[in-house]
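In: Provided below for reference: sequence and predicted model.
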Amino acid sequence: MRREQQTVTGKTERVNPLWTLTATEIAALVRGRQVSAREVASAALARLDAVNPAINAVVACRPGEVLAAADATDARIAAGGDPGPLAGVPVTIKVNIDQKGHATTNGLRANRDLVADGNSPVVDNLRVAGATILGRTNTPAFSMRWFTDNQLHGRTLNPRDASVTPGGSSGGAAAAVAAGIGPIAHGNDIGGSLRYPAYACGVHGLRPTPGRIAAFNGTAPTEPSIGAQLMSVQGPIARCMSDLRLALAAMSAPDARDPWWVPAPLGGPDFPRRAALCVRPDGLETEPEVEAALRAASARLVDDGWQVDEVDALPPLREMVSLQLILMFGGDDIRAVRSAVYREGDPGAINTIERVVSKLKDGPSLADVSSAFRLRAAALRKWLQYLETWPAVLMPVSSRPPLPQDFDLQGLHNGNLTSEAQLTQVSLPVLGLPALAVAVRDPEKIPSGVQVVASRFREDILLAAGHSITGQDTPILPVTPFDA
């Protein structure tokens, strides 16, 4: 098995080491008995051991559990059973959802002993699909920052460039996939937490429609706020569209614990291959590198038969940013949230909550929340009508290339620049629309990417556009980090 620990360019007995393969390729090999799930798991563990110390993407891994799960898959195959569509595929789980026997830390010292006695729906669904859970990935404290660092697990580094953020809050998930620690990672997104890490690490991240993937944490002391219920989603990060599609199907299985789950089909009616390109939505000051990525993606769509129309304006986005805070904290005592953040003492979380408090003061009133719902409905109506003409909309993930580490902590000006850059990430969850971050990367430079938006439950349109942008779904190769 030592051959599986070599780099992509190294000489091995196998043309492609197992850890470089896509989930689609691995599942086909395991189902066809060309390789065992244990071999795949052993290769994934070896890769984790080789590169994770340099980036700290995975913060908990129990090799015995990993190998036992792989052996169970092999036994099922030997007995003639169906091992599932993700047979033997190593998958990581973000440390803010429940996995039986593991702490749901959410990056908090206060939660270091909050051990789950059951799995979240996502974990159960992935296991039923045959996936091998490889480990748990890092998140910032409270999962509410675009940088991944906390006082319990430490800082996660971007495997492509340690000087820039791996994104947040699913920074550990994206860094793991980029470095070849499993071809699929679970993450979640309430304001960019799947899309920005994928963008920063040069991989792909899918934010599904709310209700598509069931969610529930038995360790949570209360039900989520109404804003979280409306906007928070679970989803996958991967190195190709085929793997995102495979993961989405597995994660979307029903679970009665989530009353918001919707039995929506994974594919919809035929649609015109027509997209709108907006480089500067709502006056966003998009930097040249980001604009270049958008135009490259647009050209690839055209080359694959899409009609792309450049537009100067889109339905409302900027207005949704203020609504996000109102819906997130409406009905909650913002002072109590602030107190919890200060008890944890994490500098990044304190900086974030102080920015929230400065905008909301004592918290939104019932009238504020009611008004937010009316404004949201009006904006969503405009978006749904717009998407009937252009089924896909191409826009920035962020107006800037991936930000330097701790950029948000370096004064009020940089904090404001950080928030402004992420306009599209924050606004789309308020509308409940699905979105896809697609890597468009020059291998010699810091990663860049684009965001595609579609109508509700039309993830199939997003993946079709992503397939075209990535050159008929050419997988991104894992990178070996700087110090590994």
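Out: Great, that's in hand.
In: rest of the way, CA atoms for contacts and neighbours
Out: Noted.
In: so Pro402 makes contact with Asp161?
Out: No - shown here, Pro402 and Asp161 do not form a contact pair, counting by CA atoms under 8 Å, at 9.9 Å.
In: what sits in contact with each of the two?
Out: Between them, Pro402 and Asp161 have Ile446 as joint contacts when contacts are counted by CA atoms under 8 Å, 6 or more residues apart in numbering.
In: and Ala293, what is it in contact with?
Out: Counting by CA under 8 Å, 6+ apart, Ala293 touches 440-441, 448-450.
In: one more pass at 10 Å, please.
Out: 299, 396, 439-442, 447-450 (CA atoms under 10 Å, 6 or more residues apart in numbering).
In: before we move on, the earlier item: so between Pro402 and Asp161, which is more surrounded?
Out: Here Pro402 and Asp161 are compared on neighbour count by other CA atoms under 10 Å; more neighbours surround Pro402, at 25 against 18.
In: which helix or which strand is home to that one?
Out: Following DSSP states H and E, one finds Pro402 outside all helices and strands.
In: so which bits of the helix or strand containing Arg295 are buried?
Out: Under the assignment given by DSSP H and E, the secondary-structure element containing Arg295 is helix 288-303. Under the neighbour-count criterion of 16 or more other CA atoms under 10 Å, helix 288-303 has 290-302 buried.
In: out of those residues, who's nearest Glu344?
Out: Glu344 lies nearest to Val290 out of the buried residues of helix 288-303, by CA to CA, at 35.8 Å.
In: right, and the closest one touches Pro396 too?
Out: Yes - because the distance of 6.9 Å satisfies CA atoms under 10 Å, Val290 is recorded as touching Pro396.
In: shared neighbours, those two?
Out: Shared contacts of Val290 and Pro396, defined by CA under 10 Å, 6+ apart, comprise 279, 448-450.
In: quick one: the residue of the chain most remote from its centre from Arg14, how far?
Out: When each C-alpha in the chain is compared with the mean C-alpha position (CA atoms, centre = their mean), Ala79 comes out farthest, at 35.5 Å. Ala79 sits 27 Å away from Arg14, going by CA to CA, to the nearest Å.
In: ok, structure two:
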Amino acid sequence: MTALTVDSTARDQAAAVRRREISARELLDLHLERIAERNPQLNAIVSLDEERARSGAAAADEALAAGREVGPLHGLPFAFKDTHAVAGWRTTYGSVLYADHVPDHDELIVERVRRAGVVTIGKTNVPEFAAGSHTFNRVFGTTLNPVDPSRSAGGSSGGAAAALASGMVPLADGSDMGGSLRNPASFCGVVGLRPSLGRVPEWPLYNQWETTSVGGPMARNVGDLALLLSVMAGPDPRAPQALGDPGAAFAPPLGGSLAGLRVAVSTDLGGSIEVDHEVASIVGASAAVLSSAGATVTDAHPDLPEADDTFRTLRAWHFQARFGERLAAHPDAFKQSLADNIRAGEHLTGADVARAYAQRTALAERMRLFFEQHDLLVLPVSQVPPFPADQEFPTEINGRPMATYLDWMRAAYFITVTGCPAISVPFGRTAGGLPVGLQLVAAHGRDRFLLEAACALEETVSA
């Protein structure tokens, strides 16, 4: 029996299974022990099915014993985000309307991850229809932060982040519209990547041309995240906007260095976002760290004045198109903040949507020009540290009121509408010990470069 633990890297766990130093059954048992220890308090994994998981682990061991070729994630326990359809597994989307829903197909992301050899154990908790960066719903309740269970784990991939941080799973999938891969990563002290538009194709979608939400990977370190991205990424004929680079282009090992990089650091995007003073201080401290590693650091930021209106308009339009009929038929089945967001889309005109897309085009062009002068943009992931879990969202930052459940997420969703890849990397802790992530952003398409820069930062911080 190897000295491997559930806190070992996903790469080490997968390698140990392939070398038959540990069986998939034994690895599953280790994770089920951790789940039994932590999940009753944290509520990160839902729809857990130990019997089916054990059957999957047995099949994984039999495949190795038979000498069959196996995938890069072979034998790793995996819980899919509860907004991703998994054939034969309860998938609720965090909604009472789908409390007993069992899909008959795998989504493309799920299809790829399962083909890579994972042992499916269940799902990870989400807010209702993945709306909002705090994970709670009327089906399963609230997911708590493993660092401080009185605090939010973030969202919408909050169950995924909490499960990762507590060692219940070695890798996790997620999706990100306004920060759903990045905010929970920051809150729980793990790594979350919002890839470039088209990097991780999704299917089926009600609208293949809708480009605010993307799927992506989460992990406890950047190397493990690159491993999962290599499985998720790559073109597919069912996804017409998919980028053409093969997934293998993102596989570890990662090289890279911070030396010589032109890095722009901004704690508040020129005053356009309100950032908790302690978070701003931690993000600001990154300038010295990056400089000491050889980067050329400047206090600079892109000008994104249209980002707020663009995101809110496209989000409301998207939500109304997806959920408007269901809200009309079941008005009591939606939380109030989501219902309000859906109804906001009812009043949009064609001119409003056209304006939003024109603005988004201008934002993308401005970011292209910005990245001609800089290699990397560094800013906060979340404008606040993890907030109390009994709040739906922060109501103020530095005494400034936050009127809606979106206001405190601008640092994430301003980047969303640029289409650029962005990664949350653990960087510091508040005086109270709460995790704070650093958001690194690169030019569209430069996902491999972003991973290498994030890995170099991770190594610098841990040295």
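Out: Arrived safely, thanks for sending. Remember, it's a predicted structure, so these values are computed and weren't measured experimentally.
In: picking that back up, which residue in structure 2 lines up with the residue farthest from the centre of structure 1?
Out: In structure 2, the residue equivalent to Ala79 of structure 1 is Ala66, according to TM-score structural alignment.
In: so what's that match up against?
Out: Under the criterion of CA under 10 Å, 6+ apart, Ala66 of structure 2 has no neighbours.
In: what do you get for Gly215 of structure 2?
Out: Taking CA under 10 Å, 6+ apart as the definition of contact, the neighbours of Gly215 of structure 2 are 84, 109, 173-177, 180-181, 193-202, 229, 232-233.
In: run through the helices of the stretch 101-250 of structure 1 in chain order.
Out: In chain order, the stretch 101-250 of structure 1 shows helices spanning 121-128, 171-178, 195-201, 226-231, 241-251, with DSSP state H, counting those that start in this stretch as the criterion.
In: out of those, flag the one nearest Ser365 of structure 1.
Out: Judged by CA to CA, the one of these that comes nearest to Ser365 of structure 1 is helix 226-231, at 13.8 Å.
In: same for that closest one, what does it pack against?
Out: In terms of contacts (3 or more CA pairs under 10 Å, 6 or more residues apart in numbering; DSSP states H and E), helix 226-231 of structure 1 is packed against helix 318-329, helix 423-431.
In: okay, those helices, which one's buried deepest?
Out: When neighbours are counted by mean count of other CA atoms under 10 Å, the highest per-stretch mean among those falls to helix 423-431, a mean of 26.
In: mean per-residue distance, it to structure 2?
Out: Aligned to structure 2 and superposed, helix 423-431 of structure 1 gives a mean residue distance of 1.5 Å (mean CA distance after the TM-score superposition for structure 1).
In: in structure 2, which residues correspond to whichever helix or strand comes after that helix?
Out: Sequence-wise, the next helix or strand beyond helix 423-431 of structure 1 is strand 435-439, with elements assigned using DSSP H and E. Structural correspondence for strand 435-439 of structure 1: residues 422-426 of structure 2, per TM-score structural alignment.
In: again with stretch 28-39 of structure 1
Out: Taking TM-score structural alignment as the measure, structure 2 aligns residues 15-26 with stretch 28-39 of structure 1.
In: tell me where the stretch 301-450 of structure 1 has strands.
Out: Ranges of strands in the stretch 301-450 of structure 1, per DSSP state E, counting those that start in this stretch, are 307-310, 392-395, 435-439, 449-453.
In: now those strands in JSON lines, with mean neighbour count?
Out: Output for these, formatted as JSON lines (neighbours: other CA atoms under 10 Å):
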{"stretch": "strand 307-310", "mean neighbour count": "16"}
{"stretch": "strand 392-395", "mean neighbour count": "26"}
{"stretch": "strand 435-439", "mean neighbour count": "30"}
{"stretch": "strand 449-453", "mean neighbour count": "28"}
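In: which among those strands is found nearest to Cys201 of structure 1?
Out: When these are compared (using CA to CA), the closest one is strand 435-439, at 8.6 Å.
In: can you tell me the mean distance of the closest one from structure 2 after alignment?
Out: For strand 435-439 of structure 1, the mean distance from the matching residues in structure 2 following superposition reads 0.7 Å, by mean CA distance after the TM-score superposition for structure 1.
In: got the angle between that strand and helix 423-431?
Out: With axes from the mean of the first three to the mean of the last three CA atoms, to 10 degrees applied, the angle from strand 435-439 of structure 1 to helix 423-431 works out at 150 degrees.
In: please state the offset of strand 435-439 of structure 1 from the chain centre?
Out: When C-alpha coordinates are averaged (CA atoms, centre = their mean, to the nearest Å), strand 435-439 of structure 1 and its chain have centres 10 Å apart.
In: again with stretch 309-318 of structure 2
Out: When distances are taken as CA atoms, centre = their mean, stretch 309-318 of structure 2 is centred 20 Å away from the chain's centroid.
In: cool, stretch 206-220 of structure 1 as well?
Out: Distance of stretch 206-220 of structure 1 from the chain centroid (CA atoms, centre = their mean) equals 12 Å.
In: for Ala60 of structure 2, see how far away the match of Ala79 of structure 1 is.
Out: For Ala66 of structure 2 relative to Ala60 of structure 2 (CA to CA), the value is 10 Å.
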